[in-house]
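Engineer: The sequence isn't on hand, but the structure is:
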């Protein structure tokens, strides 16, 4: 699949690292905003090299996305076919909120200091043309587990399936070729309530065993609303569509904050949106994802990560 692209995609397929920073920004209405932001995005690859060269073994990468409301203003180019603001999804019991965001930066490294340094240089370049909407620092927790104790990202595509699941193809949308849709949500967990459940009850909600990470067979009614089942998307032809998750735990025991930052990369935005519909409204309606009884989303924003060549073309000079 990657060979189909004459342009170079961003590193949406970068491996999960020990540390990550998730940075959501909004544009400020100033005369210099568009020029400054375009210049910064066009220079992003050089800025990344400037930091990554300090330790080539640290797997430093940065992926950036542009929000729906900022796309026309920043690029002046055709919009990706599916790009629109994150829609609020209101179920009978829980709501997937929609929150603002014009720019998104997914900063990853084995070293926290490199993430910190890149963010500092990035914000220096952007100056007073932006405001920080959300800054979340994630960390790798044991063997890829979330703070609920389960392995996260088991359903991710691997190998050649990664670009097939994440990168828009030329025949689908020429203007968005080589890019990827991004959806982010910041969830906080009620660990006290979660820990009051037995391991068997937790496993029924997730759809996998806790220690071995073995998928459980669907067996209504116990597994009808399992997170694993509701987050599996198939089309009308029975073809399953995957997304790439790079979720990370975040939080602070001292402030009693325990959470998961969900980030999904997808070739087709409708796949993630259908996943959210199934989780919050239920399939059938009324049978929502029971994980939401313990995990609450604080944010919800959609972006599009264009190719590196697209970003370079934004250089105002």
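Structural biologist: The structure has been received and is ready for your questions. Remember, it's a predicted structure, so these values are computed and weren't measured experimentally.

Engineer: C-alpha only now, for contacts and for neighbours.
Structural biologist: Fine.

Engineer: could you pull out the strands for this protein?
Structural biologist: Assigned strands in the chain, in chain order: 19-27, 61-67, 89-90, 95-96, 103-109, 130-139, 180-189, 233-234, 240-241, 244-245, 248-252, 257-266, 295-297, 301-305 (criterion: DSSP state E).

Engineer: So which of those is the most surrounded?
Structural biologist: strand 301-305 (a mean of 27; mean count of other Cα atoms under 10 Å).

Engineer: helices or strands next to that one in the packing?
Structural biologist: strand 61-67, helix 68-75, strand 180-189 (3 or more Cα pairs under 8 Å, 6 or more residues apart in numbering; DSSP states H and E).

Engineer: Can you add distance to residue 225 and give these back as TSV?
Structural biologist: Output for the helices and strands packed on strand 301-305, formatted as TSV (distance: least, Cα to Cα, whole Å):
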stretch	distance to residue 225
strand 61-67	32
helix 68-75	32
strand 180-189	18
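
Engineer: alright, now check it against this:
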């Protein structure tokens, strides 16, 4: 089964669209998802060297109405995580479109075409136009994505295998939109910023465990299995901002073969490990959205399974989970 372009090379431009499906819209949405690869090729043909891709994800609420049984083993709604000080909120979202390219105009044109197809079927509830910031840094000034696995390790981290054979080749993705309090952040010395992240700012070297704070971002985002092996995800975070309203942020997007790893990272960040030892970066970063999606293979989307919806195209009652 051909996977979607989850492991596309890092892009210089991206658009993230999150939409909720309107009542009566499931059949049209299923048709759009089946046509998405061809729609992407039609736009990418204008400049094939700029590597336009689009990954589509499907949320738990809409899965049954779109595709019925079987259901992906790890698919469920994003779970709110309330810590002693900070909360990872859950927000509406049935569909994710992750568009990437070396040029924003290609992303924009494909997003426009997707929007036209979604008209009357679904409502875009969040839209972020994002970009590569200098040498893969976030707007806080630190390199983002240093620990991403490469090559076969990346495939092993994000591609579903024998653990759910009906959906081999698929992935899961969690997205969150963070805005940063830049004034508060910049009021800290570089040394204090490095203690918050757990890594040097200029040369991107991780602190030794002996001096790395236990509540640093890196310390709480290293997840290991019962044998002590580190568990990987693939991040493709991007920077966004608005000069007029002074909002600057990071769009977090993490792909994995199971949502468990990312969810554990978020529990460590917001609740703490141990509880109360939350991620210091959250004192400067506020999360505005939270969604979990399943990313079927491209072959699955194009197959257009028979409609499990009611004759008028509305959702089945059982799908509203």
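Structural biologist: Yes, it's here. These figures come from a predicted structure and were not determined experimentally.

Engineer: quick one: TM-score?
Structural biologist: After superposition, the two chains reach a TM-score (TM-score structural alignment, normalised by the length of structure 1) of 0.95; 307 aligned residues with a Cα RMSD of 1.1 Å.

Engineer: Out of the helices and strands packed on strand 301-305 of structure 1, which gets nearest to residue 302 of structure 1?
Structural biologist: strand 180-189 (4.6 Å; Cα to Cα).

Engineer: What span of structure 2 is that closest one aligned with?
Structural biologist: Under TM-score structural alignment, the match for strand 180-189 of structure 1 in structure 2 covers residues 171-180.

Engineer: By how much does that stretch deviate from structure 1 on average?
Structural biologist: Superposed on structure 1, stretch 171-180 of structure 2 shows a mean distance of 0.3 Å to its aligned residues (mean Cα distance after the TM-score superposition for structure 1).

Engineer: Can you say which of the helices and strands packed on strand 301-305 of structure 1 is nearest to residue 45 of structure 1?
Structural biologist: Closest to residue 45 of structure 1 of those is strand 61-67 (Cα to Cα; 8.6 Å).

Engineer: can you give me the angle the longest helix along structure 1 makes with strand 61-67?
Structural biologist: Secondary structure of structure 1 per DSSP state H: the longest helix is helix 112-126. Here the directions of helix 112-126 of structure 1 and strand 61-67 differ by 40 degrees (axes from the mean of the first three to the mean of the last three Cα atoms, to 10 degrees).

Engineer: so where in structure 2 does helix 112-126 of structure 1 end up aligned?
Structural biologist: Taking TM-score structural alignment, helix 112-126 of structure 1 hits residues 104-118 over in structure 2.

Engineer: on that earlier part again, nearest to residue 310 of structure 1, out of the helices and strands packed on strand 301-305 of structure 1?
Structural biologist: helix 68-75 (9.3 Å).

Engineer: Could you tell me the end-to-end distance of stretch 153-162 of structure 2?
Structural biologist: When the termini of stretch 153-162 of structure 2 are compared using Cα to Cα, to the nearest Å, they are 16 Å apart.

Engineer: about what we covered before: show me which residues of the match of helix 112-126 of structure 1 are buried.
Structural biologist: 104, 106, 107, 108, 110, 111, 114, 115, 117, 118 (16 or more other Cα atoms under 10 Å).

Engineer: what's near enough to touch the closest residue to the fourth one other than its chain neighbours?
Structural biologist: Closest residue in space to residue 108 of structure 2, ignoring its immediate chain neighbours: residue 15 at 7.3 Å, by Cα to Cα, 6 or more residues apart in numbering. Each residue near residue 15 of structure 2 by Cα atoms under 8 Å, 6 or more residues apart in numbering is listed here: 97, 98, 99, 100, 107, 108, 111, 127, 128, 129, 130.
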